[in-house]
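Enquirer: Any chance you can model this:
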Amino acid sequence: MDAEELVYEYYAVIDQIGADRDAPLSRLKRVAASVELQVRQADLEQWRKDGWRKTGTTRISDLTVQSVTLDNSDPAAGLVPTVQVDVCYDVSDVDILDAEGASVVSPDRDDRAWERLQVANYSYEDDPSGGWRVAALETLEKSPCAAS
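Expert: Modelled structure (predicted):
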């Protein structure tokens, strides 16, 4: 699996775990690492405590690779191959429901928005194609993309 494929898998796994309260959070380790793994685990643990669940599917409307760096000179210091990917996602089909089944999504939510993902491979030497994980994510202030 390359970095771009991993991005699609990342959103699918987040959807699946968000929808199924019994899905093991350890599945996140297949698609996320570092700060992003910690953030997603904490978010989903809080959802479960609050009785929330996700419905629908996140769609990727646009995916653009912004940069690729294959520097693997010092993995212990974080110098690992990285791919910066900008993603416009569409959540028009997604809802978040509380324990009573009521939506907790703000009516002002944008259904489409941009995120920049830092996809890293901390095991590049041993697994150059399959070791990619989303290590960091930031929301971008850009005009929403077209509907998917």
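
Enquirer: Please make it C-alpha for all contacts and neighbour counts, starting now.
Expert: Noted.

Enquirer: so where does the residue lying closest to residue 87 once chain neighbours are set aside fall, helix or strand?
Expert: Using CA to CA, 6 or more residues apart in numbering and skipping residues adjacent in sequence, the residue nearest residue 87 is residue 63, 4.6 Å away. Assessed by DSSP states H and E, residue 63 sits inside strand 59-69.

Enquirer: residues of that strand that come out buried?
Expert: For strand 59-69, the buried set under the neighbour-count rule, 16 or more other CA atoms under 10 Å, comprises 59-61, 63.

Enquirer: where do the helices sit along the protein?
Expert: 3-19, 34-50 (DSSP state H).

Enquirer: which residue packs closest to residue 23, ignoring adjacent ones?
Expert: residue 17 (5.4 Å).

Enquirer: hang on, the earlier thing: among the helices of the chain, which is the most enclosed?
Expert: helix 3-19 (a mean of 19; mean count of other CA atoms under 10 Å).

Enquirer: List the contacts of the residue lying closest to residue 116 once chain neighbours are set aside.
Expert: In space, and not counting its chain neighbours, residue 116 is closest to residue 86: 4.4 Å by CA to CA, 6+ apart. Residues counted as contacts of residue 86 (CA atoms under 8 Å, 6 or more residues apart in numbering) are 62-66, 114-117.

Enquirer: Equivalent analysis for residue 88, please.
Expert: Contacts of residue 88 by CA under 8 Å, 6+ apart are 60-63, 112-115, 144-145.

Enquirer: thinking again about what came up before, distance of the residue nearest to residue 23 from residue 47?
Expert: 11 Å (CA to CA, to the nearest Å).

Enquirer: Over to residue 100?
Expert: 13 Å.

Enquirer: And this one, please, so the two structures can be compared:
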Amino acid sequence: MLRKFYDVRNQLRQDPSQPLTLLDDVAISTELAAQQNLFKREREQGVRQTGETKVVELDVKSVNLDNSDPKAGKVPTVQIDLCFDVSDVDVIDKDGKSVVTPDRPDTGWIQFLVSNYQWDTDPDGSWRVASSQDIERTPCEAL
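Expert: A predicted model of the protein is given here:
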């Protein structure tokens, strides 16, 4: 799921004509809103991405399949730490100039909660990224 999430993000950042509804297949809840806001803001500013963000490492931290109260958000959730590599990524403005700071690290870690709000009807196909946050971890090796 997280590789697909990054594929969609790369696609949306590289081609602003792609519909933001692509996010509906990979994100839900606060993460969906956060990604929609990010892409709307970037598109208004006229920035786009070149290159691909790559998934370097996935580290499953916990699995909880409790589906006791989906309306309250108590749904099956997996916590995954992910290291990404942006060494081949540039973000350019409408004039083609890079807006990336020279001291940006090539790799970083994000902790994701991947949840399934449709567990009863689609236990395999309805996993979505529900939230994410940057975390401090020893850097992984760039690809």
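
Enquirer: Got a TM-score for the pair?
Expert: Once superposed, chain against chain, the TM-score is 0.98 (TM-score structural alignment, normalised by the length of the second structure); 143 aligned residues with a CA RMSD of 0.6 Å.

Enquirer: one step back: what residue of the second structure matches up with the residue nearest to residue 23 of the first structure?
Expert: Alignment note (TM-score structural alignment): residue 17 of the first structure maps to residue 12 of the second structure.

Enquirer: what's near enough to touch its match?
Expert: 18-20, 39.

Enquirer: what about it, distance to residue 25 of the second structure?
Expert: 13 Å.

Enquirer: Could you find the counterpart of residue 74 of the second structure in the first structure?
Expert: Checking TM-score structural alignment: residue 74 of the second structure goes with residue 79.

Enquirer: residues in contact with its match?
Expert: Going by CA under 8 Å, 6+ apart, the list of residues near residue 79 of the first structure reads 71-73.

Enquirer: among those, which recur in the second structure?
Expert: By both residues aligned by TM-score structural alignment, their matches' CA atoms under 8 Å, the contacts of residue 79 of the first structure still in contact after alignment to the second structure are 71-73.

Enquirer: now that we have those, which one has the most neighbours?
Expert: Of all those, residue 72 has the most neighbours under the rule other CA atoms under 10 Å, reaching 17 neighbours.

Enquirer: Export the contacts of residue 79 of the first structure to TSV and append columns for distance to residue 127 of the first structure.
Expert: Formatted as TSV, those follow (distance: CA to CA, whole Å):
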residue	distance to residue 127 of the first structure
71	15
72	12
73	15
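
Enquirer: which of the residues you listed lies closest to residue 129 of the first structure?
Expert: residue 72 (13.7 Å; CA to CA).

Enquirer: wait, doesn't residue 14 of the second structure sit right on residue 53?
Expert: No - in this structure, residue 14 of the second structure is not within contact of residue 53 by CA atoms under 8 Å, at 10.8 Å.

Enquirer: ok, and the closest non-adjacent residue to residue 93 of the second structure?
Expert: Nearest one to residue 93 of the second structure, counting by CA to CA, 6+ apart, is residue 47 at 4.3 Å.

Enquirer: per the alignment, the one you found corresponds to what in the first structure?
Expert: Checking TM-score structural alignment: residue 47 of the second structure goes with residue 52.

Enquirer: Its match: how many residues sit nearby?
Expert: 23.

Enquirer: mind listing what it touches?
Expert: Residue 52 of the first structure sits in contact with 96-99, where contact means CA under 8 Å, 6+ apart.

Enquirer: Take the residues you listed and map them onto the second structure. Which survive?
Expert: The contacts of residue 52 of the first structure retained in the second structure, by both residues aligned by TM-score structural alignment, their matches' CA under 8 Å: 96-99.

Enquirer: Quick check: PyMOL command selecting the buried ones in these.
Expert: The buried residues among these can be selected in PyMOL (16+ other CA under 10 Å) with this line:
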select buried, resi 96+97+98
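
Enquirer: Check the kept ones among the contacts of residue 52 of the first structure and tell me the two furthest apart.
Expert: 96 and 99 (10.1 Å).

Enquirer: Can you pull the residues that touch both of those two?
Expert: 52-53.

Enquirer: quick one: residue 41 of the second structure from residue 35 of the second structure, how far?
Expert: 10 Å.

Enquirer: Wait, residue 6 of the first structure touches residue 131, no?
Expert: No - if you go by CA under 8 Å, residue 6 of the first structure and residue 131 don't touch, sitting 9.4 Å apart.
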